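Visitor: Quick check, what structure comes out for this input:
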Amino acid sequence: MELDEKTTLLVKISAAAATNALASLRSSMTDAKALGVPHEILRQTVELALEIQQQPYSHTQHLTDQLLREPVKKKTAREDGATPSLHVNGPSCGCGHHHHNN
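Guide: I've put the predicted structure just below:
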């Protein structure tokens, strides 16, 4: 998927507004206006970015890290080198096998 030029400029405007990158905001807004993007769309884009900007950066970075993290495969006791614990079947163990040991 490839973004068209107008969409790319709206993303740049949003990012520039959210980060207070004024030179980039000026350049992107000028380019978007030259492409005929309506003023109301530009205004809405900036307002949305400023609304989103109110979220703390650390929360944004933490969520981004979580969403992009590769799933971690848990090691089995054998791979980990740990001694496996002895499992005792019972009504609260949750394995489902205690019904078959009567």
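Visitor: C-alpha from now on. contacts and neighbour counts both.
Guide: Will do.
Visitor: How about the contacts made by the residue most central in space within the chain?
Guide: Ranked by distance to the mean C-alpha position of the chain (Cα atoms, centre = their mean), the top residue is residue 64 at 3.8 Å. Residues near residue 64 by Cα atoms under 8 Å, 6 or more residues apart in numbering: none.
Visitor: Against residue 53, how distant is it?
Guide: Look at residue 64 and residue 53: by Cα to Cα, to the nearest Å, they are 15 Å apart.
Visitor: Tell me, how many residues neighbour residue 70?
Guide: 8 (other Cα atoms under 10 Å).
Visitor: Distance check, it against residue 77.
Guide: For residue 70, the distance to residue 77 - Cα to Cα - is 21 Å.
Visitor: mind listing the helices for the chain?
Guide: Listed in chain order, the helices of the chain (DSSP state H) span 5-19, 22-34, 39-53, 57-68, 77-80.
Visitor: which parts of the third one are buried?
Guide: This means helix 39-53. By 16 or more other Cα atoms under 10 Å, the buried positions in helix 39-53 come out as 42, 45-46, 49-50, 53.
Visitor: this one next, for a side-by-side:
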Amino acid sequence: MSLDQRTIAVTQISAAAACNALAALRLAVTEALTLGISSEEIQEILALAKDIQQQPISHVTHMIDQLFREQKKKTHEQSAHCDCGGHHA
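Guide: Below is the predicted model of the structure:
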């Protein structure tokens, strides 16, 4: 997969803001401005990242746990000898 410079800059800003990585955020914003991304667009990107950042971490943990359980169910092949407790046909 190949991403254009604008997409990379937006992703870097979002990731740096979400992680509170201030040095990386400074660099990403500077690069975005150099690429011609307006300060208004950057402010919008930051607003979205901050909105996401406000979600309680317990919700994130719950969702990840659920995704892992779903993935395990998809990859598990039930047999007469497994201990999964699932209903076997």
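Visitor: related to what we said a few turns ago, please identify the most buried of the helices of the first structure.
Guide: Counting by mean count of other Cα atoms under 10 Å, helix 5-19 has the highest mean neighbour count of the helices of the first structure, with a mean of 19.
Visitor: what's the mean distance for that helix versus the second structure?
Guide: Taking mean Cα distance after the TM-score superposition for the first structure, the mean distance separating helix 5-19 of the first structure from the aligned residues in the second structure is 0.9 Å.
Visitor: residues in the second structure matched by that helix, start to end?
Guide: Under TM-score structural alignment, helix 5-19 of the first structure corresponds to residues 5-19 of the second structure.
Visitor: starting at the chain centroid, how far to that stretch?
Guide: Taking Cα atoms, centre = their mean, to the nearest Å, one finds stretch 5-19 of the second structure lying 11 Å from the centre of the chain it belongs to.
Visitor: which residues are contacting it?
Guide: Residues contacting stretch 5-19 of the second structure (Cα under 8 Å, 6+ apart): 22, 24-25, 28-29, 31-32, 35, 37, 42, 45-46, 49-50, 52-53.
Visitor: ok, now with 6 Å
Guide: 24-25, 28, 32, 49, 53 (Cα atoms under 6 Å, 6 or more residues apart in numbering).
Visitor: again, but for stretch 35-45 of the first structure
Guide: residue 14.
Visitor: just the buried residues of helix 39-53 of the first structure now: which is nearest residue 3 of the first structure?
Guide: For the buried residues of helix 39-53 of the first structure, the minimum distance to residue 3 of the first structure (Cα to Cα) is 16.4 Å, reached by residue 45.
Visitor: what about the closest one, distance to residue 19 of the first structure?
Guide: 13 Å.
Visitor: again, but for residue 29 of the first structure
Guide: Applying Cα to Cα, the value for residue 29 of the first structure to residue 19 of the first structure is 15 Å.
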